[in-house]
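> Sequence first, predicted model second:
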Amino acid sequence: MAEVSYYTKEGLEKLKEELQQLKTTGRANIARAIAEARDKGDLSENAEYDAAKEAQGLHEGKIAQMQETLANARLLDESKLDTSKVLALSIVKIKNVKNGATMTYQLVSESEADMKSGKISVTSPIAKGLLGGKVGETVDIQVPAGKMQFEILDISR
């Protein structure tokens, strides 16, 4: 059974658009590649045809995976979320206790994560360590580089 994932409205719309694109344009491109390869002759010795059929299988697998993700997706109403502790979709300002650097992250689903825009996955080590934390608390988080301490400065939506 797949895990339930929580999305922002924008993230859910992006997922739906990507699935629609895969079902329409993506399938049409694959069908065209298969037809072109089929026109080149004997299918038993046609590497292009085999590659196109394999690409079709991978494409259909991706569509099935995205449909399952959408079936288990839940839209979070950010206005009803508790801002006293860190939850999914929280925007959290933290300070690295060791070097004093401050960072702001929004905790989002894996598919919405984008480090450049400050969105980290709720399944990442930092997000897991922050979940449930409150303003003023210091949390120890095990990251690949070792254990780090962060102070939670602010939580917003």
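Ah, there it is.
> C-alpha from now on. contacts and neighbour counts both.
Will do.
> Residue nearest the middle of this protein, spatially speaking?
Closest residue to the average C-alpha location of the chain: residue 111 at 1.2 Å, with Cα atoms, centre = their mean.
> Tell me if that one really is in a helix.
Yes - counting by DSSP: H, G, I helix; E, B strand; the rest coil, one finds residue 111 located in a helix.
> Give the buried residues for the longest strand along the chain.
When the chain is parsed with DSSP state E, its longest strand is strand 146-156. For strand 146-156, the neighbour count (16 or more other Cα atoms under 10 Å) marks 149-156 as buried.
> Against that first model, consider the following:
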Amino acid sequence: MMISLKEKLKLSRLDGDSSENGDSIALEEEIGRLRVITNFLENRLLVMKNANVRQANKTITYKLLETGEEKTIRLTDNWESDPGQGEISVTSPIGEILIDGKVGNTYEIKTNQTNYKVKIISIKQG
């Protein structure tokens, strides 16, 4: 039988002052950590829902300003994304920026590995 964190915390408080109870302190910290993770995931889910409703399934051609290379991608929801095939999630760094992009505008894309600038050449819905 698994005991929930809430039940463990309740049991640990039976041992007296929670400020002196190591188990109680550790459980309260774990609950706080889980709340932060839950809030983060709820916010990401909201972003995904909003982005998917807004304009997934756009085909965007852009130019990498550093190299002049042109690339074409299709923005999709997370479940359809396949970066190797140019199908990019709307919640990816480039997807979040380009989903509301306009032809002719320049945008800076920031990822964990690099930052780069792109200029949108064309946008096609569908």
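Received the coordinates, thanks. Here the structure is a predicted model, which is why all the values come from computation and not from measurement.
> circling back: alignment lookup: the residue nearest to the centre of structure 1 to structure 2.
By TM-score structural alignment, residue 111 of structure 1 lines up with residue 79 in structure 2.
> Same question for residue 28 of structure 1.
Residue 28 of structure 1 maps onto nothing in structure 2, by TM-score structural alignment.
> What strand or helix carries residue 28 of structure 1?
Using DSSP states H and E, residue 28 of structure 1 sits in helix 27-38.
> need the next SSE after that helix, C-terminal direction.
Following helix 27-38 of structure 1 toward the C-terminus (DSSP H and E): helix 47-71.
> tell me, the longest strand of structure 1 lands on which residues of structure 2?
Using TM-score structural alignment, strand 146-156 of structure 1 pairs with 114-124 in structure 2.
> For that stretch, give me every contacting residue.
With Cα atoms under 8 Å, 6 or more residues apart in numbering as the test, stretch 114-124 of structure 2 has contacts from 58-66, 101-110.
> how about a cut-off of 10 Å?
The contact list for stretch 114-124 of structure 2 (Cα atoms under 10 Å, 6 or more residues apart in numbering) reads 57-74, 94, 98-99, 101-110.
> How about stretch 110-119 of structure 1?
By Cα under 10 Å, 6+ apart, stretch 110-119 of structure 1 touches 5-8, 10-12, 14-15, 69, 89, 91, 103-109, 120-124.
> how distant is that stretch from the center of its chain?
Relative to the chain's own centre, stretch 110-119 of structure 1 is displaced by 7 Å; criterion: Cα atoms, centre = their mean, to the nearest Å.
> again with stretch 89-99 of structure 2
9 Å.
> Please apply the same query to stretch 92-112 of structure 1.
With Cα atoms, centre = their mean, you get 17 Å for stretch 92-112 of structure 1.
> how about it: buried residues?
92-96, 104-110, 112.
> Among these, which ones are in strands?
Using DSSP E, those in strands are 92-96, 104-108.
> In terms of distance to residue 36 of structure 1, which of those ranks first?
Set against residue 36 of structure 1, the nearest of those by Cα to Cα is residue 108 (41.7 Å).
> With that, I have no additional questions.
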